[in-house]
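A.B. asks: missing the sequence, but the structure's below:
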């Protein structure tokens, strides 16, 4: 078993460490032995169940050519602690942790930096980037504190080795898909993220489609705390990210994807939020080459409601609408319906509704099935449950299917159906 070499051990040795600190496990080439400071980045990926930290990149390329043959999963230890960024008071936050992360592989990237791959996957705790505040009904980006410990020296080519004296985390998270969305604030102060199509699609003469993604209730701002991050809309699920994948971009011929973030939650006041979303659509279409006949709206849960509401308020704006596990009845029960039957019956925008029969959060029959029965010409996909890659998710999470282009009717998948729709 390798002897543990902690930062404290190195620092306690003082200035003599570089000159000749005798550390167990370090090779015999004392003249080349040195300690140094290295930065590191947390790399994340949004899985179907939310974002997780999947690897760590150590900025070691500048130290010299690392010999990968001398690196093992035991070279470094990783401890992770995640806490709420908001004082909890009487509230409860799920998703926090204080655990050792398992290093599953150690490799060099194309720059020569060391990458520690970490154990992760659906349903696993200890790697998530978001926590859920139960009393507020909100997801928040957790404060992440990672501690790296070196257990053995880093072998360099030429029989040299390096002991890292200090690990310094670089700010933020590195998530390739999330980082592809730029950050904006509308004229009215509503935050939104925007994906722009790659240059390979830039030759379209008629402009590009625009897909408006409306998030669920957990991704809005937290009113009591003025927490408004413009992050959780992309990190909580793959709703918006799915439309920015190479596969979706090929289907749509290169599309802009915009994800507004509510200052609270859409169902709080849909008629008030509708013009604020419309303002963002106008800003994007004016600033970019958008085909105004190919603007689509899709959303989940709260956003499923809001995507329907947008088509009642702006009946000629969208070429198609995809409401997922949305709400049309009163919520909570006992009040007036959020979208009355006469409004549903007047929707003229081509609509494809998606939900799962085992949804225990939003009654699929009283909401999605009911809306389908009233919206003229609408399509509907009704799943038995939400299972993807062998993992069963809560029944409310049927947006996973849309993000994976799974719903289909008569052999036509939902992305292809959307892409074929034009505003009349």
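C.D. replies: Everything's here; your move. Note that the structure is predicted; figures quoted are calculated from it, not measured. Numbers count the residues shown, from 1 in each chain.
A.B. asks: C-alpha from now on. contacts and neighbour counts both.
C.D. replies: Noted.
A.B. asks: buried sites along the top strand by length along the chain?
C.D. replies: Using DSSP state E, we find that the single longest strand of the chain is strand 34-47. Using 16 or more other CA atoms under 10 Å as the test for burial, strand 34-47 gives 34-35, 38, 40-47.
A.B. asks: Any chance of a markdown table for those residues, columns distance to residue 373?
C.D. replies: Below are the buried residues of strand 34-47 laid out as a markdown table (distance: CA to CA, whole Å):
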| residue | distance to residue 373 |
| --- | --- |
| 34 | 72 |
| 35 | 70 |
| 38 | 61 |
| 40 | 54 |
| 41 | 50 |
| 42 | 47 |
| 43 | 45 |
| 44 | 41 |
| 45 | 38 |
| 46 | 34 |
| 47 | 33 |
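A.B. asks: for the stretch 151-300 of the chain, what spans make up the helices?
C.D. replies: 176-179, 232-235, 239-242, 246-252, 270-287 (DSSP state H, counting those that start in this stretch).
A.B. asks: if we can go back for a sec, closest one to residue 408 out of the buried residues of strand 34-47, please.
C.D. replies: Taking CA to CA as the measure, residue 408 sits nearest to residue 47 out of the buried residues of strand 34-47, at 22.3 Å.
A.B. asks: ok, now how distant is the closest one from residue 391?
C.D. replies: 12 Å (CA to CA, to the nearest Å).
A.B. asks: likewise residue 281?
C.D. replies: Taking CA to CA, one finds residue 281 at 36 Å from residue 391.
A.B. asks: structure B:
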């Protein structure tokens, strides 16, 4: 593996770093102030739209999508260092470059599995940043870490599907620009193959019977920039059969195809979050004094910073290896590494952010520094896209198989 970035990656890295320094980081406080003055906390601050326009002007748009017909046409290895940079400002940078979940995964699903009508109606406005979307899989009544557990029904009735069920932590659903849900439910609940019972359908937000009942908080945060996380009820919501994505019974396979890139994108951004934490730790350590000397002179602070740097360098190499494998042997060939980074990265970054909070004292748990919100986001990723224990179980089985 060649560890050097190619010319295109270097060019985009330079442009993106300059964009972050000149536009994104200065806009973080501005966006907070503007949001506080909005009629609804889910409305978009004006500065976000300004940043989106600038990102598009500079060609820093849809960087995540490897299909050159729709996105930047970057490989996973090319995109990895760019996603890391956006992770330094996860509230703003992914959104303003149109590289934010859940839209990224939904665009990948539509690009890979959608028909031409579905692409025209939903993928094109998503690619243009004109609308947002949500992915409705997780349910409150079952352990959704096992996707075969879901109970939402998608029943055929003539030329329509009727959807009935309750979902929660549906990211993006609180955003007023969210116009479409990709809903996973069971079309064949009694089928002999539990992985062929599920299907995915497109459900417009304004469909009768679709109700966004409340916003779900994450450690007290509402995650406005990603459109929040909602509880959504589908009460006999009716959509045309033509809204089926792919084929009946293909929902589980589509979900797995969607989650593979999503997991590595999260890990890429997590490394950027860790880099931001190290920067904040160092700035705090040299600026604050305790017991007659700077925090930067305290031995325990040295340990925290050194350990954080070592951890980030290790994680970055593993993520880059995984991205390289996904490009060269495909997602299935990189399955072990995808699971490895999904286990290792959130756990390690949570630990780094915990030290950053400690170093900031009371400020670390306040709204005046970003570390508490970063911690909440990183800790969530030990659950989202499959909890650690599910990935550990699968990874261990694969290792044991060699000896059985």
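C.D. replies: Sure, I can see it. As the structure is a prediction and not an experimental result, all values here were calculated from the model.
A.B. asks: Got a TM-score for the two of them?
C.D. replies: In this superposition the chains share a TM-score of 0.24, using TM-score structural alignment, normalised by the length of the second structure; 170 aligned residues with a CA RMSD of 7.5 Å.
A.B. asks: which of residue 281 and residue 391 of the first structure has more neighbours?
C.D. replies: A direct count of neighbours by other CA atoms under 10 Å for residue 281 of the first structure and residue 391 places residue 281 higher, at 21 against 9.
A.B. asks: Which residues are in contact with the more buried one?
C.D. replies: Residues near residue 281 of the first structure by CA atoms under 8 Å, 6 or more residues apart in numbering: residue 212.
A.B. asks: distance of it from residue 382 of the first structure?
C.D. replies: Relative to residue 382 of the first structure, and taking CA to CA, residue 281 of the first structure is found at 30 Å.
A.B. asks: likewise residue 107 of the first structure?
C.D. replies: From residue 107 of the first structure to residue 382 of the first structure the distance is 44 Å (CA to CA).
A.B. asks: Next, the contact list for residue 202 of the second structure, please.
C.D. replies: 180-183, 239, 243-245.
A.B. asks: Residue 239 of the second structure sits in which helix or strand?
C.D. replies: Using DSSP states H and E, residue 239 of the second structure falls within strand 229-240.
A.B. asks: so which of the helices of the stretch 151-300 of the first structure comes closest to residue 98 of the first structure?
C.D. replies: helix 232-235 (20.8 Å).
A.B. asks: elements contacting that closest one?
C.D. replies: Where contact means 3 or more CA pairs under 8 Å, 6 or more residues apart in numbering; DSSP states H and E, helix 232-235 of the first structure is packed against strand 138-141, helix 239-242, strand 256-260.
A.B. asks: quick check: angle from the longest one to helix 270-287?
C.D. replies: Relative orientation of strand 256-260 of the first structure with respect to helix 270-287: 150 degrees, computed using axes from the mean of the first three to the mean of the last three CA atoms, to 10 degrees.
A.B. asks: Summarise which helices and strands strand 256-260 of the first structure is packed against.
C.D. replies: Taking 3+ CA pairs under 8 Å, 6+ apart as the contact cut, strand 256-260 of the first structure packs with strand 191-195, strand 208-214, helix 232-235, helix 239-242.
A.B. asks: How about residue 93 of the second structure: what's its closest non-neighbour residue?
C.D. replies: residue 86 (5.0 Å; CA to CA, 6 or more residues apart in numbering).
A.B. asks: Can you give me the neighbour number for the one you found?
C.D. replies: Quick note: residue 86 of the second structure (other CA under 10 Å) scores 28 neighbours.
A.B. asks: okay but it is in contact with residue 274, surely?
C.D. replies: No - using CA atoms under 8 Å, residue 86 of the second structure is not in contact with residue 274; the gap is 11.8 Å.
A.B. asks: Show me the helices in the stretch 201-350 of the second structure, by range?
C.D. replies: So, for the stretch 201-350 of the second structure - with DSSP H, counting those that start in this stretch - the helices run 251-287, 299-333, 335-360.
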